[in-house]
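K.L.:
using only what follows, build the 3D model:
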Amino acid sequence: MDLIIRKYGGTSVGSIEKIKKIAQKTKDDINNNKKILIVVSAMGNSTDELLEKANQISKSPNQRELDLLMSSGEIISSTLLSMALQEIGVQSKSLTGFQAGIDTNTIYGQAEIQSINNDRIINEIKKGNTLVIAGFQGFNENLEITTLGRGGSDTTAVAIAASLKASVCEIYTDVKGIYTADPRIVKNAKKLDFLAYEDMLELANFGAKMHPRSIELGMYYKIPLIIKSSNDQEDGTLVCNSKDIKNLINKGIIMNNITENRNRVSGVTSEGNISKITLKNIPDKPGIAAKVFEPLSVSGINVDVIVQNISNKNKTDLTFTIDDKDFDKTIKTLEKESLKIKYESIMSGKDYGKISIIGSGIQNAPGYAAKFFDTLSKINVNIEMITTSDIRITCLIKNDDLDKALIKVHEVFELDK
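P.N.:
Alright, predicted model coming up:
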C-alpha cells in the first residue's frame, strides 16, 4: 500500500471544528485502503502570537529559548489532531520533531534538516498507528530543539516523504491550488492543474504559496507534490515531472487527466516590503563581493536580487535587495564593515516590490521581456531593477504599484484563458 504524506497548514487546523473535520476525512480515507501520515503547522496565527509574547518580554529574546517556545504551537496541533483521531476509533500517535528523528544543524530560527532517523516512524506505522508529526521543528547535535524558519512545516512534510519514499506529499492550505496570480488581487486568476518542479520553484521563490526549500527537496528526491484546499474536494495543483502524471493516475492518487499548461508564461507573482541597497564606487577587484555579503550572511540577513554595474576606472556600484525588516540591521552591518569594503557611500530605499513573469518556455521565445516592460510602461510603473533566469523575468518597482501591475500583466499575458 502506497504511503501518502499530508501536511495541514495553520488555517486548516485553525479551530477544533477544523481538526475534527481532518480527523474524519483521514478515517474515511483509511477505510478506503489509504495509508496516511500527517504533518501539521501550528493552529491559525498562534506562531505569531507566541512571537508577540516573546517580544513583550524581550526585544531580543534568546534564540534557544525562542525556538523552544515557537515549537510548542505545532506540538499543540499535533496532539489535538491525534486525540481527535483516537476519539473516532483511529489508532493514532503524535510525535514531536525530536521524537520523529529530525536532525538539524545548530542554527536557531533557520535550521536546516541534516538527516532523518526514521526508525521510530517506521516502527509506529508497523504497529498500525496513524502518525501526526509536529512540523517546523527538529533537534541539533546538542539535543536542543530547533525550528526550521519560514515554510518549515512544508519542508518537514516533504523531507519525511523523501525519507519514507512516499508516493506523494499533499499540502493542504486555504486555497485550491497554485494560481496564475494571487487570486486575492487578480480576481480572474486561474488555478493551474499542473506545474513542473522548475516553474513551481520559481513561483515559490517569488511569492507563491509554498516555500522554495520544500520544492527543492521534492524536485531532488522526485516526490510528487499536490497543493490543494482543505475545504473542498477539488484536485488542486500537481507539481512533478510530466512523465510521472500517468503513474499517479494509474495508482488512483490523482483522478483527472491533467494536461501540461501550454502557455509559455505559467504565472505572475508579486512580493512586497523589499528594500534596495546600493554601495557606490566600491573597488572592482576579486573578493570584494565576499567582503560585502559574508558579514550579512553571518548576521542572518537574506540577500535576494544582486546587480553589479559595469566597471569604470576600477570602481563599480553594487546593488542588492533585502526584506524591509532587515533594513536597519543591514545598514549597521555595512557601516561596521566600511573600512574593509571601501565604498564611497550607501544609497538605500524601502517600500519596493518585485513582480515576475515565470514559465519554462520563456527562454526559447523572443519578445516576452519587451512585452512585460511595455506593459509596465503603459501604466506608468517605473522599473528600478531587472533580473532574469532561464524561466523568469523580475522587475523591482514601488510597493504602491504592485497590485495594478499584477492585474495588468496578468491580463496582457492572457493567463485567465
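K.L.:
every contact and neighbour count from this point should use C-alpha atoms.
P.N.:
Will do.
K.L.:
isn't residue 396 right up against residue 355?
P.N.:
Yes. Using C-alpha atoms under 8 Å, residue 396 makes contact with residue 355 at a distance of 6.6 Å.
K.L.:
which residues in the stretch 51-200 of the chain form strands?
P.N.:
With DSSP state E, counting those that start in this stretch as the criterion, the stretch 51-200 of the chain has strands at 92-95, 102-104, 113-116, 130-134, 137-139, 145-147, 168-173, 194-195.
K.L.:
tell me the buried residues in the biggest helix by length in the chain?
P.N.:
Criterion DSSP state H: the longest helix present in the chain is helix 63-87. Judged by neighbour count (16 or more other C-alpha atoms under 10 Å), helix 63-87 contains these buried residues: 64, 66-85.
K.L.:
re earlier: between the strands of the stretch 51-200 of the chain, which gets nearest to residue 39?
P.N.:
Proximity to residue 39 (C-alpha to C-alpha) singles out strand 130-134 among the strands of the stretch 51-200 of the chain, at 4.7 Å.
K.L.:
and this one, so I can compare the two:
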Amino acid sequence: MKLQGKKVLLGITGGIAAYKSAELCRNLKKAGAEVRVVMTKGAQAFITPLTLQALSGNPVHHDLLDPAAEAAMGHIELARWAHFIVIAPASADFLARLNAGMADDLLTTLCLATNSSIAVAPAMNQQMWANPATQNNIQQLIKKGIEIWGPDEGDQACGDVGPGRMLEPADLLNRIDDHFNDKPLQGQRWLITAGPTVEPIDPVRYLANRSSGKMGFAIAEAAAKAGAEVVLVTGPVNLLASSAIKRIDVQTAQQMFEAVKSEFKSIDTFVACAAVSDYRPTEAAPQKLKKQSDNGLTIELMQNPDILKWAAEQNAAFCVGFAAETNNIEEYAEAKMTKKGINVICANDVSRKDIGFSSDNNEVSVYYKNNGAMQVERLGPALKTVIAQQLVSFLPGIK
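P.N.:
Presented below is the predicted three-dimensional model:
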C-alpha cells in the first residue's frame, strides 16, 4: 500500500450504500491515510456523522456555510488539503449536479474548488443508472477527467438486479492505492484504435459492424492513467474520452489507416482494438441508389488496408491485436497472429450476449508466445474497464 501519509477526502452522498463507506473509511485509516469526511444531507439520513468521525479521527464536514469553518474559508482549505477526492457512494443526483458545475452544497463546492483528482463510485437503482440522462452525465464527467469507478452488477436493496451497486470497499481501497502508485507507463507512447469503421455504399447507406468502441476506449483510459501518452484513433462511436487522451475521429478504414500512419512515429505500443471493415465497395455511388428491380443488388467489394499487419511490418512498436470471433476462438486467434506477424492477440467470443459488442462486460483470452511456445492468459468475465486495467498491467510483462 502507498497510502501512508496520503490525504484522502471521502465524500458520501445519499444512498443505502453509504453504510459501506464506513468500512472504506476504516480501511483507509488502517492503511495509513489521513481521512476527512464530507457528507451531504442525504448521506446523513443513512449513516450518522458521529460514526464517520469515530472512524476517521476527524470532525465530519457537512455544512457549506458553517460560520465557524468559513471564518477561515473552510471549504477552500479542505479543497487544498486533499491529495485525492473520492465520492462513494455517488448518487445519480450528485453526479448530475457535479456535471452541471453546481456548488449548492459543501461537497460539490469542494469539487469545483480543488486541483486534486476526483473519483466517483456510482450507486443507484439499475434503471436510474441506465437512464440516458445519467449516462450522459457519466460521459461528460469522463471528458472532464473525473474517474468513474463502477458500478458493479448484482442484487440491489430495492429488489432489482443489474448494474448500479457500489463497488466493494476492498476494491475501492485498491483503486485509491493504485492512484498513488508510480506510473508504470510514464514516458511511453501508446497508439490505440477503437470502434467500427463505416464504408459508404452511397450517401445514405454503408457497410459497418456492431463494435461499440467501449473496449478500445477503456484501454486508452487505463494506459493514460498508468502514465502513457495516448493517441486514440476511433471510428464513429457514442463515447467520450478524457482530456488526457489525444483523440482522432475517422469514418472509413482508409482514414483510420492514414491516421495510424501519421501517428506511428515514436510509438512504443500499438493496440489494434478497432473492428476494421475488411472490405469496402469498389466505388461509392454519388447519389442514393434506387431500387431497380426485384432481383436484388450486386455490390463489388475490394479489400481494405490491413492496418495491424502494416504496423507489425514496421518493426517499430510492440503490436497487440484483437480477434472478435463467433466460433473456433483459439484456432482463429492463433491463425490471425501468424497472418499479421504479431506475438500477442486478445480474443473474445462475440456470439455471447453477455459480453462483447455493445456490452459493458467482456471476457478475453490473451494468446502470446513465450520462447516460441504458445501461452494463454484468461481475463474476466468482468467490466471492460477492469479488463482494460488488467491488460495494461499484463502486456508490458510479455514484451
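K.L.:
can you give me the TM-score here?
P.N.:
Remark: TM-score between the superposed chains equals 0.32 [TM-score structural alignment, normalised by the length of the second structure]; 218 aligned residues with a C-alpha RMSD of 7.1 Å.
K.L.:
circling back: relative to residue 4 of the first structure, which of the strands of the stretch 51-200 of the first structure is closest?
P.N.:
When the strands of the stretch 51-200 of the first structure are ranked by proximity to residue 4 of the first structure, the top entry is strand 168-173, at 5.5 Å, counting by C-alpha to C-alpha.
K.L.:
buried sites along the closest one?
P.N.:
168-173.
K.L.:
dump those residues to JSON lines, plus distance to residue 49 of the first structure.
P.N.:
Listed next are the buried residues of strand 168-173 of the first structure as JSON lines, based on distance: C-alpha to C-alpha, whole Å:
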{"residue": "168", "distance to residue 49 of the first structure": "32"}
{"residue": "169", "distance to residue 49 of the first structure": "28"}
{"residue": "170", "distance to residue 49 of the first structure": "27"}
{"residue": "171", "distance to residue 49 of the first structure": "23"}
{"residue": "172", "distance to residue 49 of the first structure": "22"}
{"residue": "173", "distance to residue 49 of the first structure": "20"}
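K.L.:
okay, among those, which ones form the most distant pair?
P.N.:
168 and 173 (16.0 Å).
K.L.:
past the strand or helix carrying residue 128 of the second structure, which element shows up next along the chain?
P.N.:
Assessed by DSSP states H and E, residue 128 of the second structure sits inside helix 126-130. Downstream of helix 126-130 of the second structure, the next assigned helix or strand under DSSP H and E is helix 132-143.
K.L.:
other SSEs contacting the helix or strand following that next one?
P.N.:
Once helix 132-143 of the second structure ends, the next helix or strand along the chain (criterion: DSSP H and E) is strand 147-148. Applying 3 or more C-alpha pairs under 8 Å, 6 or more residues apart in numbering; DSSP states H and E, one finds that strand 147-148 of the second structure makes contact with strand 117-122, helix 132-143.
K.L.:
buried residues, the helix holding residue 128 of the second structure. List them.
P.N.:
For helix 126-130 of the second structure, by 16+ other C-alpha under 10 Å, it's 126, 128-129.
K.L.:
JSON lines for those, including distance to residue 21 of the second structure?
P.N.:
Below are these laid out as JSON lines (distance: C-alpha to C-alpha, whole Å):
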{"residue": "126", "distance to residue 21 of the second structure": "20"}
{"residue": "128", "distance to residue 21 of the second structure": "21"}
{"residue": "129", "distance to residue 21 of the second structure": "20"}
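K.L.:
let me know the closest of those residues to residue 302 of the second structure.
P.N.:
Nearest member of the buried residues of helix 126-130 of the second structure to residue 302 of the second structure, counting by C-alpha to C-alpha, is residue 129, at 42.5 Å.
K.L.:
out of the buried residues of strand 168-173 of the first structure, which is nearest to residue 153 of the first structure?
P.N.:
Distances from residue 153 of the first structure to the buried residues of strand 168-173 of the first structure, taken as C-alpha to C-alpha, are shortest for residue 171 (9.8 Å).
K.L.:
got a list of what the closest one touches?
P.N.:
6-9, 154, 225-228 (C-alpha atoms under 8 Å, 6 or more residues apart in numbering).
K.L.:
the residues you listed in helices, which ones?
P.N.:
Short answer: the contacts of residue 171 of the first structure in helices (DSSP H) are residue 154.
K.L.:
what's the PyMOL line that selects buried ones from the contacts of residue 171 of the first structure?
P.N.:
To isolate the buried members of the contacts of residue 171 of the first structure in PyMOL, using 16+ other C-alpha under 10 Å:
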select buried, resi 6+7+8+9+154+225+226+227+228
